[in-house]
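**Student:** Sequence plus the predicted model coming up.
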Amino acid sequence: MKKLVMAIVGYGKSAKRYHLPYIKLRENIQVKYVCDLALSKEDLEELSKLNITGVTDLADVLADEEVAVITLCTPPKSHFSLAKTCLEAKKNVIIEKPFCETMEQTQTLIQLAKESNVHVLPYQNRRFDSDFLTLKKVIERNYIGKLIELEAHIDYYRPNTEERKGTILDGSFYGLGVHAVDQIVSLFGKPDNVYYDLRNVQNDESTVDDYYDVQLIYGALKVILKSSQVVAKLGPRYRLLGTTGIYEKYSPDQQENDLKLGIYPGEAGFGLDTPKEYGVITYKNANGDWIEKAIASETGDYGCFYDGVVEMIFHDAPSIVSEEEIRVTMEIMSGASFGY
């Protein structure tokens, strides 16, 4: 079996929780290296058990001609410079969110990938959230007529009144909202207009947002993306209004919750909703009767992202996240500003 040989740069929560558990299940992918400046003795022992070589110098990875793909799981401020270095070495590059900070950086990376005849793309694993895949199914099957409004929430109750300093790159919109924006761009493309409200509602002296309310306008359809860290009682994850009905889904995708509990992909029940967590659609049928129906959740699997990478590298399949989608998402992200 032909294997895709890759490396991961950065050995923190992202690599350990959102990448390696899924890659390990795929026999056609080999993680040859993990590179991190601060690998401990325990880290090296842990990696050795996984048959992965731990290194502290990126040059070791770049010099290995076997390595075709490098995934960057490093802090956001490092994404652009590290991606540029890897692309110049003619490696395909996957970048954890956010892709980078500005449109100028985005254009530079896309152009450099073309010149090096390789791919660069963001790790938009949330396209494979169970709740999002189910929302797509509801939209594609036209259950509720013409779409009028979609409200998507990523809310928590995590009070923190400490003063936070940084740039917009360090706030909730770039940290969480980039997933929500990408999901909507993958569904509807480039919006006609975008309206932003980014704030810090817990400490007036903070310079990064902990709350966002961003509206994307697509003709008659308004998409509202919201997040707050002080929501004491959670509402719907998705609320979709149409001319003939409504769809509501309260419970979010379960993969992250299971991973935090030490339940991993491949284990029985991983990431699955129970029937009580299914979304509900209320619609008017052809007889004019109102029908309420639970919609069984699709199965989420972040590993599908890497399946797509294999197809892209070995079989010249289209990129999971197209160049146009990268540009549109980053154009929306970079148009935001912090403040009341």
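**Tutor:** Yep, it's here. Numbers count the residues shown, from 1 in each chain.

**Student:** only C-alpha atoms for contact and neighbour calcs from this point on.
**Tutor:** Will do.

**Student:** Could you give the separation of stretch 252-260 from the chain centroid?
**Tutor:** Put simply, stretch 252-260 sits 14 Å off its chain's centre (CA atoms, centre = their mean, to the nearest Å).

**Student:** oh sorry, the question was meant for stretch 304-324
**Tutor:** Centre-to-centre, stretch 304-324 and its host chain are 15 Å apart (CA atoms, centre = their mean).

**Student:** How about residues contacting it?
**Tutor:** 4, 23, 29, 110, 121-125, 128 (CA atoms under 8 Å, 6 or more residues apart in numbering).

**Student:** can you check stretch 331-340 too?
**Tutor:** 101-103, 168, 173-174, 178, 181, 194, 196-200, 207-209.

**Student:** The structure to be compared is supplied as follows:
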Amino acid sequence: MTQIGVGLVGFGLSGRVFHAPFVEATEGLALRAIVSSDPAKVHDRLPGMAVVPSVEALLAEPGIELVIVASPDDLHADHAIAALDAGKHVLVEKPVATTLGDAQRMRDAAQRTGRMLTVFQNRRWDADFLTLKRMIGEDLLGEIVHFESHFDRWKPDVPERWKDAREGGSWFDLGPHLVDQALCLFGMPDAMTLDLASMREGSPAPDWFHAVLRYPNRRVVLHSSKLCADDGLRFAVHGTGGSWIKHGLDTQEPAIVGGAQPGDADLGVDPIPGTYTPASDIHSHGEVPNERGDYRLFWNALASAIRGDGPNPVGIEQALDTMKVLEAGMRSAKSGATVAF
């Protein structure tokens, strides 16, 4: 199989944990160069890896077909468009951009150049989300009327980093994950309301959000707080066929941070089963075995798509819908009103 050469822009948490290890573990992909201002940090993890100082230098490297943009969010559009114009396929970290307008410019560049543009929405391959999709496919929940999705944390100290100071705060950091999952399941809502707040003392941007997406016969609640000592709740899903309550977050990220590698025997195993209560017997509660989370499924699909053997795993139009919800949420939070789509 001819290898697809990969260049990586950025070697922060995203580049180190979510991209470099999985590129190296994916058949048909070969990581060939990384943009970083700290070559020593790269070589500590990847001895001998080519390190270049800029996106321009990366695009001049031979044998690179796919560029992964894992730079700060406000640089995504410029870096992605430069790579597309250079004839490269592009994978962009979430959020795809900081504005819908920039995301549309990226989409237009992909269409103009005939290159593939995809977005890293890895949480579609979390153990809990795969389990939920299986339950929906088996019609265990019936028509879902209330869907609640949480990304809560206990992080009372405010770190000094750009992610915690940007406009929108955690709504543009964790929100893209929750919005993307909701749209995968239910499509675009009719309207939404977002409440943003800074709960931690000294927080420069919102660290708490509560969004309600409105559908004709359904409400979808997306919630995140960084001041939750009991931060275990992940999903609460209620339908005409029953309820499913899930605690615990997917284990892949902390495992890789701790030294695990893609393909390890227990990577992606979720040890906390959800609880199912069937509508036919509301006094009966049973544990639901979890699917195994596996981010390699995204990477395998990406390699196949570049070779022309399958669809884009996260299409740019889906990413644009996520951006529409994120921006509508900001308008709602600023006005205090419900925003219609």
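**Tutor:** Perfect, I can see it now. For clarity, every value in this text was computed on a predicted model and none was experimentally measured.

**Student:** coming back round to it: please, a PyMOL command that selects the buried ones among the contacts of stretch 331-340 of structure 1?
**Tutor:** Here is the PyMOL command that selects the buried residues among those (16 or more other CA atoms under 10 Å):
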select buried, resi 101+103+168+173+174+178+181+194+196+197+198+199+200+207+208+209
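
**Student:** Now, the contacts of stretch 331-340 of structure 1 that are in strands?
**Tutor:** 194, 198-199 (DSSP state E).

**Student:** Closest one of the residues you listed to residue 252 of structure 1?
**Tutor:** Nearest to residue 252 of structure 1 among those: residue 198, at 22.8 Å, using CA to CA.

**Student:** Kindly state which residue of structure 2 is aligned to that closest one.
**Tutor:** Counting by TM-score structural alignment, residue 198 of structure 1 corresponds to residue 196 in structure 2.

**Student:** In the longest helix along structure 2, which residues are buried?
**Tutor:** Secondary structure of structure 2 per DSSP state H: the longest helix is helix 316-335. For helix 316-335 of structure 2, the neighbour count (16+ other CA under 10 Å) marks 316, 318-333 as buried.

**Student:** That one vs strand 191-197, what angle?
**Tutor:** Between helix 316-335 of structure 2 and strand 191-197, the angle comes out at 60 degrees (axes from the mean of the first three to the mean of the last three CA atoms, to 10 degrees).

**Student:** what's the offset of helix 316-335 of structure 2 from the middle of its chain?
**Tutor:** Taking mean C-alpha positions (CA atoms, centre = their mean), helix 316-335 of structure 2 and its chain are 15 Å apart.

**Student:** what ranges do the helices span in structure 1?
**Tutor:** Going by DSSP H, structure 1 shows helices at 13, 20-23, 41-49, 58-62, 79-88, 103-115, 130-140, 172, 178-188, 255-260, 303-315, 323-334.

**Student:** Against residue 326 of structure 1, how distant is residue 179 of structure 1?
**Tutor:** Here residue 179 of structure 1 is placed at a distance of 12 Å from residue 326 of structure 1 (CA to CA, to the nearest Å).

**Student:** er, residue 35 of structure 1 actually
**Tutor:** Taking CA to CA, one finds residue 35 of structure 1 at 26 Å from residue 326 of structure 1.

**Student:** so can I have a markdown table of the ones in strands among the contacts of stretch 331-340 of structure 1 showing distance to residue 140 of structure 1?
**Tutor:** Shown next, in a markdown table, are those (distance: CA to CA, whole Å):
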| residue | distance to residue 140 of structure 1 |
| --- | --- |
| 194 | 24 |
| 198 | 31 |
| 199 | 34 |
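
**Student:** Show me which of the residues you listed is closest to residue 284 of structure 1.
**Tutor:** residue 194 (31.7 Å).

**Student:** I'd say the closest one and residue 216 touch.
**Tutor:** Yes. Using CA atoms under 8 Å, residue 194 of structure 1 is in contact with residue 216, at 4.7 Å.

**Student:** Map residue 96 of structure 1 across to structure 2 for me.
**Tutor:** In structure 2, residue 96 of structure 1 lands on residue 93 (TM-score structural alignment).

**Student:** for residue 147 of structure 1, same thing?
**Tutor:** By TM-score structural alignment, residue 147 of structure 1 lines up with residue 144.

**Student:** need the contact list for its match.
**Tutor:** Counting by CA under 8 Å, 6+ apart, residue 144 of structure 2 has contacts 218, 237-240.

**Student:** Closest to residue 340 of structure 2 out of these?
**Tutor:** So of these, ranked by how close each gets to residue 340 of structure 2 (CA to CA), first place is residue 218, at 15.3 Å.

**Student:** just checking, the closest one touches residue 148?
**Tutor:** No. If you go by CA under 8 Å, residue 218 of structure 2 and residue 148 don't touch, sitting 10.9 Å apart.

**Student:** Have a look at those two and say which one is more surrounded.
**Tutor:** Under the neighbour definition other CA atoms under 10 Å, residue 218 of structure 2 and residue 148 were set side by side, and residue 148 has more, 20 against 17.

**Student:** Distance of the more buried one relative to residue 86 of structure 2?
**Tutor:** From residue 148 of structure 2 to residue 86 of structure 2 the distance is 42 Å (CA to CA).

**Student:** With residue 93 of structure 2 instead?
**Tutor:** Between residue 93 of structure 2 and residue 86 of structure 2 the distance is 19 Å, computed by CA to CA.

**Student:** what's the answer for residue 208 of structure 2, then?
**Tutor:** 39 Å.

**Student:** Can you pick out the residue with more neighbours from the two?
**Tutor:** residue 208 (21 against 15).

**Student:** so what's that one closest to, chain neighbours aside?
**Tutor:** residue 225 (4.5 Å; CA to CA, 6 or more residues apart in numbering).

**Student:** So what's the residue count around the corresponding residue of structure 1 for the one you found?
**Tutor:** Residue 225 of structure 2 maps onto residue 228 in structure 1 when the alignment is built from TM-score structural alignment. For residue 228 of structure 1, the neighbour count with other CA under 10 Å is 21.

**Student:** OK, contacts around residue 228 of structure 1?
**Tutor:** Contacts of residue 228 of structure 1 by CA under 8 Å, 6+ apart are 154-157, 210-212.
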